[in-house]
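Novice: Kindly return the folded structure for what I paste below:
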Amino acid sequence: MAAFKGIWTKGFWRAVSGEYLATLIFVLLSLGSTINWAAEEEKPPPADLVLISLCFGLSIATMVQCFGHISGGHINPAVTVAMVVTRKLSLAKAMFYVLAQCLGAITGAGILYLVTPAAVRGSLGVTTVNSNITVGHALLVELLITFELVFTVFATCDPKRTDLGGSAGLAIGFAVAIGHLFAIPYTGASMNPARSFGPAMVTLNFEYHWVYWIGPILGGILAAGLYEYLYCPDPQLKNRLSQVFHKDASGKYKEVESEDIAIKPGSIHTIDLEKPEKKDPFQDQTEVLSSV
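Specialist: Predicted coordinates:
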């Protein structure tokens, strides 16, 4: 129960509901761009990949801008898992985030299903693996495009950087659009397990659905780990670890009892939804931890 102690607050449930609403709007608007309204014609035109890519990218950029200060604007289980492995979000809170994202995606896809005529509904934007590539290649593509996305999230929201300018949300939106421009012909460019789960649940089409969970989550973990621990490590990480672990007489490292150490407030950068930190208003964009 200690792990769930922090969730019994109004601020946390506000954040969870924000993830639900942001994912709902994102999935509804983005999947809407995949509807081919000329499907009833004798020779319907092919899907407009540029239109779809821009709609996904701009939708994410908008949702990040709207919900970043409320929930962190993850809108993506792969981003949430990346925050967990880099200790920016607790596992207990992440479980609620992922559940909210999946429910939001189902709701958004369900609304689109209801308002769209059956004749043009098609597959409702369900992500599918191109028959000309193997499932292994599809998994690799999803891993790579999600790596690109999550690396962008961490790079544009890094509080240690002093060279950041412009909109973090727009940069993340561009990363989503780029991933779609490249990968739609391969896998439908999910980059987001919730985005794939919503329409799959509504249409009950789960063919190779596991690809759209394992690929993005592995890509997110890899990107987060490389950024946080290799390319841009926290210079105070070693000092913090020495406060938590010490070497005993036998040469083995043991965890220091919590009452024996004093960690300065704010020394570890985490998302604490119960006790929001006082921040410089000009740093808001770098604190957004979000994505598709």
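
Novice: switch to C-alpha atoms for all contacts and neighbour counts from now on
Specialist: Fine.

Novice: Strands of the chain, start to end?
Specialist: Secondary structure of the chain (DSSP state E): strands located at 245-247, 253-255.

Novice: So which of those strands is the most surrounded?
Specialist: Per residue and on average, the most neighbours among these fall to strand 245-247, with a mean of 14 (mean count of other CA atoms under 10 Å).

Novice: That one - contacts with which helices or strands?
Specialist: Contacts defined by 3 or more CA pairs under 8 Å, 6 or more residues apart in numbering; DSSP states H and E place strand 245-247 against strand 253-255.

Novice: contacts for the strand it packs on?
Specialist: Identification of contacts with strand 253-255 by CA atoms under 8 Å, 6 or more residues apart in numbering yields V244, F245, H246, K247, D248.

Novice: Report the two of the residues you listed separated the most.
Specialist: V244 and D248 (12.9 Å; CA to CA).

Novice: who's more crowded, these two?
Specialist: The neighbour comparison of V244 against D248 (other CA atoms under 10 Å) goes to V244, with 18 against 9.

Novice: about what we covered before: turn the strands of the chain into a markdown table, including distance to G57.
Specialist: Output for those, formatted as a markdown table (distance: least, CA to CA, whole Å):
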| stretch | distance to G57 |
| --- | --- |
| strand 245-247 | 43 |
| strand 253-255 | 44 |
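
Novice: Can you list the residue ranges for helices in the stretch 51-200 of the chain?
Specialist: Assigned by DSSP state H, counting those that start in this stretch, the stretch 51-200 of the chain shows helices spanning 77-85, 91-115, 118-121, 135-156, 168-187, 193-203.

Novice: Out of the ones you listed, which gets nearest to W8?
Specialist: helix 91-115 (10.4 Å).

Novice: neighbours of the nearest residue to G188 once chain neighbours are set aside, just the number please.
Specialist: Distance criterion CA to CA, 6 or more residues apart in numbering; nearest residue to G188, sequence neighbours excluded, is T127 at 4.8 Å. Counted by other CA under 10 Å, the residues lying close to T127 total 25.

Novice: so T127 touches P185, yeah?
Specialist: No. At 10.3 Å, T127 does not count as touching P185 under the criterion of CA atoms under 8 Å.

Novice: coming back round to it: ok, the contacts of strand 253-255 vs M63, which is closest?
Specialist: Using CA to CA, the contacts of strand 253-255 come closest to M63 at V244, 37.3 Å.

Novice: residues contacting the spatially closest residue to C55 that is not a sequence neighbour?
Specialist: Leaving aside its sequence neighbours, C55 sits nearest to S30 (CA to CA, 6+ apart; 5.7 Å). Applying CA under 8 Å, 6+ apart to S30 gives the contacts I52, C55, F56, S59.

Novice: Repeat that for N205.
Specialist: N205 is in contact with V126, counting by CA under 8 Å, 6+ apart.

Novice: Before we compare anything, build this one as well:
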Amino acid sequence: MSKEVSEEGQSHHRKDYVEPPPAPLLDTPELKLWSFYRALIAEFIATLLFLYVTVATVIGHQKQTDACAGVGFLGIAWAFGGMIFILVYCTAGISGGHINPAVTFGLFLARKVSLIRAVAYMVAQCLGAISGVGLVKAFMKHPFNSLGGGANKVAPGYSKGTALGAEIIGTFVLVYTVFSATDPKRSARDSHVPVLAPLPIGFAVFMVHLATIPITGTGINPARSFGAAVIINDDKVWDHQWIFWVGPFVGALAAAAYHQYILRAAAIKALGSFRSNPTN
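Specialist: Prediction:
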């Protein structure tokens, strides 16, 4: 009888989800796997397509002379959020669908990817961003050069400190959404929160763009800012470039730290509840 009670208690407390083990810091064996290089190709192509569509949307809007013509800030925000939704959906099963060095950095801090994979992803993302913006310039050379190439910079009337704060908060929203949407408990039988992960991630990008386009043009993705800066190669853009690396990386660090705090608090609460009533 006691054995049955024990087994019943164990089955009651058994998790309905599996927490993946922490990724090793230096996972050198993955360098021999085709899946690793396939993931790099996926990140490169996804970031290329992301930058091509979104920067072309920005240039197309800026090209309009009528204030009521073009897609407006709302359309630009939809372009960024919609493309992230599409591309994360397409690449999640191949590379994890990062498409952003800040997301990769946050997942590295949370031990979701190794240092080797994180660095390789960031390189692939930056190369993809440069290629994507390069395509926009090839197809729209005159408006691209005359309208600033869709590059991120601090808008007139805002200080660099304000821009940095906007990038930190915006990236925090994005990376924390990534952590929440990809949490294994979301797919657990008793979670009651079914979710298609790319959807909230895309909406996070959309909402952040609505808030920060007037301030910085919205970076929250160092590859996006870097790719446009390389192709337009303007001194003012380069002067502001540090904001679009420091801000997203600090925001990703804060999101990773907060996520880990929430996980530890939940684990401590669950342990305390089990100790106080181990038979339930």
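
Novice: Quick check: TM-score for this pair?
Specialist: Once superposed, chain against chain, the TM-score is 0.79 (TM-score structural alignment, normalised by the length of the second structure); 237 aligned residues with a CA RMSD of 2.4 Å.

Novice: before we move on, back to that, which members of the contacts of S30 of the first structure define the maximum pairwise distance?
Specialist: Longest distance between any two of the contacts of S30 of the first structure is 10.5 Å, between I52 and S59; criterion CA to CA.

Novice: more crowded one of those two?
Specialist: S59 (24 against 20).

Novice: Pretty sure the more buried one sits against T23.
Specialist: No. In this structure, S59 of the first structure is not within contact of T23 by CA under 8 Å, at 10.0 Å.

Novice: middle-most residue in the second structure, spatially?
Specialist: Nearest to the mean C-alpha position of the second structure, by CA atoms, centre = their mean, lies V103 at 4.0 Å.

Novice: Go ahead and confirm it touches V175.
Specialist: Yes. Shown here, V103 of the second structure and V175 form a contact pair, counting by CA under 8 Å, at 5.8 Å.

Novice: Return every residue with contacts to both of those two.
Specialist: By CA under 8 Å, 6+ apart, the residues touching both V103 of the second structure and V175 are A252.

Novice: Skipping adjacent residues, who's closest to L29 of the first structure in space?
Specialist: In space, L29 of the first structure is closest to S59, 7.1 Å off (CA to CA, 6+ apart).

Novice: I meant I25 of the first structure, not that one.
Specialist: G108 (6.3 Å).

Novice: counterpart of that neighbour in the second structure?
Specialist: Under the alignment by TM-score structural alignment, G108 of the first structure pairs with G132 in the second structure.

Novice: Trace L253 of the second structure over to the first structure, please.
Specialist: In the first structure, L253 of the second structure lands on I221 (TM-score structural alignment).

Novice: I misspoke; the intended subject was S11 of the second structure.
Specialist: Match for S11 of the second structure (TM-score structural alignment): no aligned residue.

Novice: And T104 of the second structure, by the same measure?
Specialist: In the first structure, T104 of the second structure lands on T80 (TM-score structural alignment).

Novice: what sits against its match?
Specialist: Residues near T80 of the first structure by CA under 8 Å, 6+ apart: H74, L89, A94, Y97, V98.

Novice: aligned partner of the third one in the second structure?
Specialist: Which is A94 of the first structure. A94 of the first structure maps onto A118 in the second structure when the alignment is built from TM-score structural alignment.

Novice: wait, that match sits on F108?
Specialist: Yes. With contact defined as CA under 8 Å, A118 of the second structure reaches F108; the gap is 6.4 Å.

Novice: Tell me which residues of the longest helix along the second structure come out buried.
Specialist: When the second structure is scanned for its longest helix (criterion: DSSP state H), the result is helix 243-276. Within helix 243-276 of the second structure, the residues that qualify as buried are 243-256, 259, counting by 16 or more other CA atoms under 10 Å.

Novice: Summarise which helices and strands that helix is packed against.
Specialist: Helices and strands touching helix 243-276 of the second structure, by 3+ CA pairs under 8 Å, 6+ apart, are helix 101-109, helix 160-181, helix 222-232.

Novice: Looking at the contacts of strand 253-255 of the first structure, which is nearest V64 of the first structure?
Specialist: V244 (34.2 Å).

Novice: corresponding residue for the closest one in the second structure?
Specialist: Using TM-score structural alignment, V244 of the first structure lacks an equivalent in the second structure.

Novice: what separates V244 of the first structure from G6 of the first structure, distance-wise?
Specialist: Remark: distance between V244 of the first structure and G6 of the first structure (CA to CA, to the nearest Å) = 21 Å.

Novice: Then L164 of the first structure?
Specialist: 31 Å.

Novice: And H74 of the first structure, by the same measure?
Specialist: Noted for H74 of the first structure: a distance of 19 Å to G6 of the first structure, by CA to CA.

Novice: Give me the more crowded residue out of the two.
Specialist: A direct count of neighbours by other CA under 10 Å for H74 of the first structure and G6 places H74 higher, at 29 against 17.

Novice: isn't the more buried one right up against E19?
Specialist: Yes. Taking contacts as CA under 8 Å, H74 of the first structure lies within contact range of E19: 7.1 Å.

Novice: Spell out which residues are contacts of both of these two.
Specialist: Joint contacts of H74 of the first structure and E19 (CA under 8 Å, 6+ apart) do not exist.

Novice: Map V178 of the second structure onto the first structure.
Specialist: Aligned by TM-score structural alignment, V178 of the second structure pairs with V153 of the first structure.

Novice: Hmm, I typed the wrong one, I wanted A46 of the second structure.
Specialist: Checking with TM-score structural alignment, A46 of the second structure has A22 as its match.

Novice: Its match: how many residues sit nearby?
Specialist: 30.

Novice: what residues are up against it?
Specialist: Per CA under 8 Å, 6+ apart, neighbours of A22 of the first structure: M63, F67, G73, I75, G104.

Novice: The counterpart of the first one in the second structure and G106 of the second structure: what is the separation?
Specialist: Under the alignment defined by TM-score structural alignment, M63 of the first structure corresponds to L87 in the second structure. Taking CA to CA as the measure, L87 of the second structure falls 19 Å from G106 of the second structure.

Novice: Counting neighbours, go ahead and name the busier of these two.
Specialist: G106 (28 against 22).

Novice: Without its sequence neighbours, what residue ends up closest to the more buried one?
Specialist: A252 (4.9 Å).

Novice: Quick check: that neighbour touching A110?
Specialist: No. Look at A252 of the second structure against A110 with CA under 8 Å: they stay out of range, at 10.3 Å.

Novice: correct me, but G150 of the second structure touches V58?
Specialist: Yes. Counting by CA under 8 Å, V58 is a contact partner of G150 of the second structure at 6.0 Å.

Novice: Cheers, nothing more for now.
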